[in-house]
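# sequence and predicted structure are below.
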Amino acid sequence: MNKLKVAIYCRLSEEDRNKESEDDDSNSIQNQKSMLNKYALEQGWEIFKVYSDDDYTGSDRRRPEFNNLLRDAKAQKFNIILCKTQSRFTRELELVEKYIHGLFPIWGIRFVSVVDNADTANKGNKKSRQINGLVNEWYLEDMSENIKSVLIDRRKNGFHIGAFALYGYKKDPDMKGHLIIDEEAAKVVREVFTLFSNGYGKTAIARILNERGIPNPTEYKRLHGLRFKAPKTRNSTLWSYYAIADMLINEIYIGNMVQGKYGSVSYKTKQNKPRPKSQWYIVEGTHEAIIDRELWDRVQLLIVQKAKPFTIGQIGLFARKTRCMYCGY
């Protein structure tokens, strides 16, 4: 008789992050693999493959090994999926119903989790699996709300909470949430504001910086080890009209912390949407300014003036809302 083939799935929990290096599996992952390998052997199952996602939450549907597991399950490459707990597979009740109670039985896949005794071969514990899914869903929602409240409080108090500092600044190693000037990039910021105040257009400024080989903010971060993904397009290292335009109206350059421009749609998705300015978190004087107030005010006045009124004294309907697809003006 052929042995049943089992796919082992492991995922790092948020609670235990104790890796020695970026490339090592965490102790949590190693422990899961050891436990599940032993359990599978005790049951007499043949281990088909170990799927392991490290540094991913249970609500992240983009987990690479999770999706590889689902593809192989659909192809019926194994008979059983084995996890430490049901929450390692997913914390979403929707996915519990879709896969564990829906598609897996259709594909002939048995789901087993060791610690919480979930086993689709046991019809009597379906309700407990659903309760586990509901509890895990509540956990996600509560954790999201707790994190959100902490972040809102820090924003209101002027602490920087982003993954990266704005171009021209860097994170203060001695004070969490505080920005200090990165003089190398700040020189470029000052030059951009000065050029614009002297009558240069945004496209012209971008061209000047590109001709001198000055990397744009994204490339600058990557070159300084802050981003590890290579640029995806040929021009992704170049300055653009939009990069200059965004820089010229960013109050962070005058020492004000501006955050909350975007907000998440739901705790279940990574998608963000723009928030109205009335809902932004703006705290004045949180860090040293790169641009002095006189230059800032002069630039803001020029930006307003460039939204040119018609001869009848009214601003055009599309002023500052549309741009030429070829030159960006």
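Structure received. Numbering: from 1, shown residues only.
# going by C-alpha atoms from here, please, whenever you check contacts or count neighbours.
Fine.
# mind listing the helices for the stretch 201-329 of the chain?
202-211, 217-223, 241-248, 293-305 (DSSP state H, counting those that start in this stretch).
# and the stretch 1-150 of the chain, by the same measure?
Under DSSP H, counting those that start in this stretch, the stretch 1-150 of the chain gives helices at 27-43, 64-74, 86-89, 93-95, 104-107, 126-156.
# could you dump these to JSON lines with distance to Ile282 and mean neighbour count?
JSON lines is the format used below for these (distance: least, Cα to Cα, whole Å; neighbours: other Cα atoms under 10 Å):
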{"stretch": "helix 27-43", "distance to Ile282": "40", "mean neighbour count": "16"}
{"stretch": "helix 64-74", "distance to Ile282": "37", "mean neighbour count": "16"}
{"stretch": "helix 86-89", "distance to Ile282": "38", "mean neighbour count": "22"}
{"stretch": "helix 93-95", "distance to Ile282": "37", "mean neighbour count": "17"}
{"stretch": "helix 104-107", "distance to Ile282": "49", "mean neighbour count": "16"}
{"stretch": "helix 126-156", "distance to Ile282": "8", "mean neighbour count": "15"}
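# another one to put next to it:
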Amino acid sequence: MIGVYYRLSLSDEDINEKKKESNSIANQRKTIQMFLETHPEWKHEEIEEYIDDGFTGTSMERPAFQRMMQDVRNNQIKTIIVKDFSRFARDYIEAGDYIERIFPFMGVRFISINDYYDSESTIEDNGMKNFEMVVKNIVNTAYSRDISAKISATDRTKQKQGLYLGGYRAYGFLPDPSDKHKVIVDPVAGKYVRMIFDLAIEGKNTKEIAVILNERGIPTAAKYQIEQKNVTKEQSCWKLKGESWTRETVLRILRNERYKGTYVAREIVQVTPCKKARMRNPEDKVVKIENAHDGIVTPEEYEQAIKVLRTATRRETKRKTKYYPLKGKVVCGYCGRHMVHFEQLKRGNHFRCRYGKNLPDGQCQELPVQDSVIEDMIRNSLSMHLFLFDKALDVLAAQEENILLKKSKLEKQQEALYQQMEDNSREKVKLYEQYSEGEVEKEVFINGREAFSEKDGEIRSAIQKIQEEKKKLIVSKKPDYEQMKQLKKDMDKAGSVLEVSMEIVESFVSEIRVYNQERIEIIWKYDDEILQILAQEKETMEVAI
């Protein structure tokens, strides 16, 4: 199957005098269709389109691109075609890594039409093209970073003037219909925010406020934005983790100075243009403008709520938590959130879902699950998991040895064919010299030349088949093998598996889903890989029998 990839970023939608051609999806599709029509060998191939509309090329985290790479890993895609390198990626390091290392390793052919690049061209043809590819990718990266820097400079100027630049407004605010750079109070969500501040002024702590909001059915910020269809792009949307109110979400609202009418911008900034890395700006560099818009509460009410909140927080019982090997691995099987580890004399050491009391009708009602129960389950299951792990390693080792033997045999065959090609060439030259000196007749020379050419074609065809076989061997290698071998060495140093240590947990446990004392699910690392390896080995043995 052929994968056709299209990408369009928002900055590519303009057309000016210097930019005659629009990089629209329609134009990309037309270019690639014309290219496919000139290659009749692909006439009956299945075509799968992958479209990232409105995504930057400086990041590989694009939904359609990731879907395409998953199809590549599943051996469904053997050829990828793009209009040009800039549609594939604008980061020259990542683009080069995919084109020169990842795709050849996966046995995928990559074609960039406008750049006249085909990864299956001969080394002589691709020598200069590889250099051109590097230069073009560097130019694409520099272009993106230059655009990003200019846009950032313009945004900073607007932010210092107190202008909103789009994106999500704070919960309780809406864009002003008469001026998109200003905000107005949301008549619905604004009442919810007002309620939160009123409850805080009354003396309620954040946990108590979260319980009240959940009982009254007040939608969280994430849920409300999606219900009101204020979300414009799927990739920018919350993952709907905010189904219920928590201490953290309440505290985030009470600390937000925007609710007292203050314009706040540049709290989080980009570390490097065109890169995903972000950092929190120092407080003195955050843009703040007092009384920039109508507030939901007055500055006095805001300060009063913060003051009462500090007092209420001090009254809360401090829960003593302890660093524990399973910490961060144990999640509630019902809500999916991480459970908290407690060390208590009455209840004993246990895990509990801290969100249980915030959900009036939820199944995770803070029921404690003892450490000993989880540890016993890990010990009982780990021995079998390690046995299967070792068996899978033995299978992979045998496969690795078999691959090396096959590769060595193919290389020897290839060397012999190259020698035959060289001998054939010498004989062909010798025949030509005999003909030039009149030692053989013209008819003998023509017949001999055709025979040598036919033999040369047969040798080249045989070499091509060997190269294809070698590619299949590379693809069949398991990329996790080296990592699994290293993990085995580390585990040998870790000691007995009877002790649930940090090394054991980090090496083998991906997640522990706790529903109650009787129902606990352990998600093991490499579980799918081990089962797949052993299943393939079983099939191989059955075929051999």
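Now that the structure is in, tell me what you want to look at. On a predicted model such as this, the values are computed, not experimentally measured, just so you know.
# returning to that earlier point: nearest to Thr57 of structure 1, out of the helices of the stretch 201-329 of structure 1?
helix 217-223 (25.5 Å; Cα to Cα).
# check the mean deviation of the closest one from structure 2.
Comparison of helix 217-223 of structure 1 with structure 2 after fitting gives an average deviation of 1.5 Å (mean Cα distance after the TM-score superposition for structure 1).
# as JSON lines, the helices of the stretch 201-329 of structure 1 with distance to Phe159 of structure 1 and mean neighbour count would be great.
Formatted as JSON lines, these follow (distance: least, Cα to Cα, whole Å; neighbours: other Cα under 10 Å):
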{"stretch": "helix 202-211", "distance to Phe159 of structure 1": "30", "mean neighbour count": "17"}
{"stretch": "helix 217-223", "distance to Phe159 of structure 1": "21", "mean neighbour count": "16"}
{"stretch": "helix 241-248", "distance to Phe159 of structure 1": "20", "mean neighbour count": "16"}
{"stretch": "helix 293-305", "distance to Phe159 of structure 1": "22", "mean neighbour count": "14"}
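# distance to Asn132 of structure 1 added to the ones you listed, as CSV?
Converted to CSV, these look like this (distance: least, Cα to Cα, whole Å):
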stretch, distance to Asn132 of structure 1
helix 202-211, 55
helix 217-223, 42
helix 241-248, 46
helix 293-305, 55
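# for burial, what's the neighbour tally of Glu45 of structure 2?
Residues near Glu45 of structure 2, counting by other Cα atoms under 10 Å, number 10.
# other residues contacting stretch 243-254 of structure 1?
Outside of stretch 243-254 of structure 1, the residues within contact range by Cα atoms under 8 Å, 6 or more residues apart in numbering are 189, 192-193, 202-203, 205-206, 257-258, 288-293, 296, 299-300.
# gap between the two ends of it?
Length of stretch 243-254 of structure 1, first residue to last, Cα to Cα, to the nearest Å: 17 Å.
# so where in structure 2 does it end up aligned?
Residues 249-260 of structure 2 are matched to stretch 243-254 of structure 1 when aligned by TM-score structural alignment.
# any chance of the helices of the stretch 1-150 of structure 1 in TSV, plus distance to Pro215 of structure 1?
Listed next are the helices of the stretch 1-150 of structure 1 as TSV, based on distance: least, Cα to Cα, whole Å:
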stretch	distance to Pro215 of structure 1
helix 27-43	39
helix 64-74	32
helix 86-89	42
helix 93-95	43
helix 104-107	50
helix 126-156	30
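# so which of these is nearest Ser266 of structure 1?
helix 126-156 (9.2 Å).
# residue range for the closest one in structure 2?
The aligned range for helix 126-156 of structure 1 is 130-160, by TM-score structural alignment.
# for that stretch, give me the average deviation versus structure 1.
Mean deviation for stretch 130-160 of structure 2: 1.1 Å (mean Cα distance after the TM-score superposition for structure 1).
# quick one: distance of that stretch to the chain centre.
The chain centroid and the centroid of stretch 130-160 of structure 2 are separated by 23 Å under Cα atoms, centre = their mean, to the nearest Å.
# tell me how far Lys270 of structure 1 lies from Asn198 of structure 1.
Lys270 of structure 1 is 41 Å from Asn198 of structure 1, by Cα to Cα.
# whoops, I mixed them up, Tyr56 of structure 1
If you measure Tyr56 of structure 1 against Asn198 of structure 1 using Cα to Cα, the figure is 49 Å.
# ditto for Asn125 of structure 1
Where Asn198 of structure 1 is concerned, Asn125 of structure 1 sits at a distance of 74 Å (Cα to Cα).
# repeat that for Phe66 of structure 1.
From Phe66 of structure 1 to Asn198 of structure 1 the distance is 55 Å (Cα to Cα).
# go on, Asn27 of structure 1?
58 Å.
# same question, Leu238 of structure 1
In this view, Leu238 of structure 1 and Asn198 of structure 1 are 22 Å apart by Cα to Cα.
# of those two, which one has the most company?
More crowded of Leu238 of structure 1 and Asn198, by other Cα under 10 Å: Leu238, with 19 against 12.
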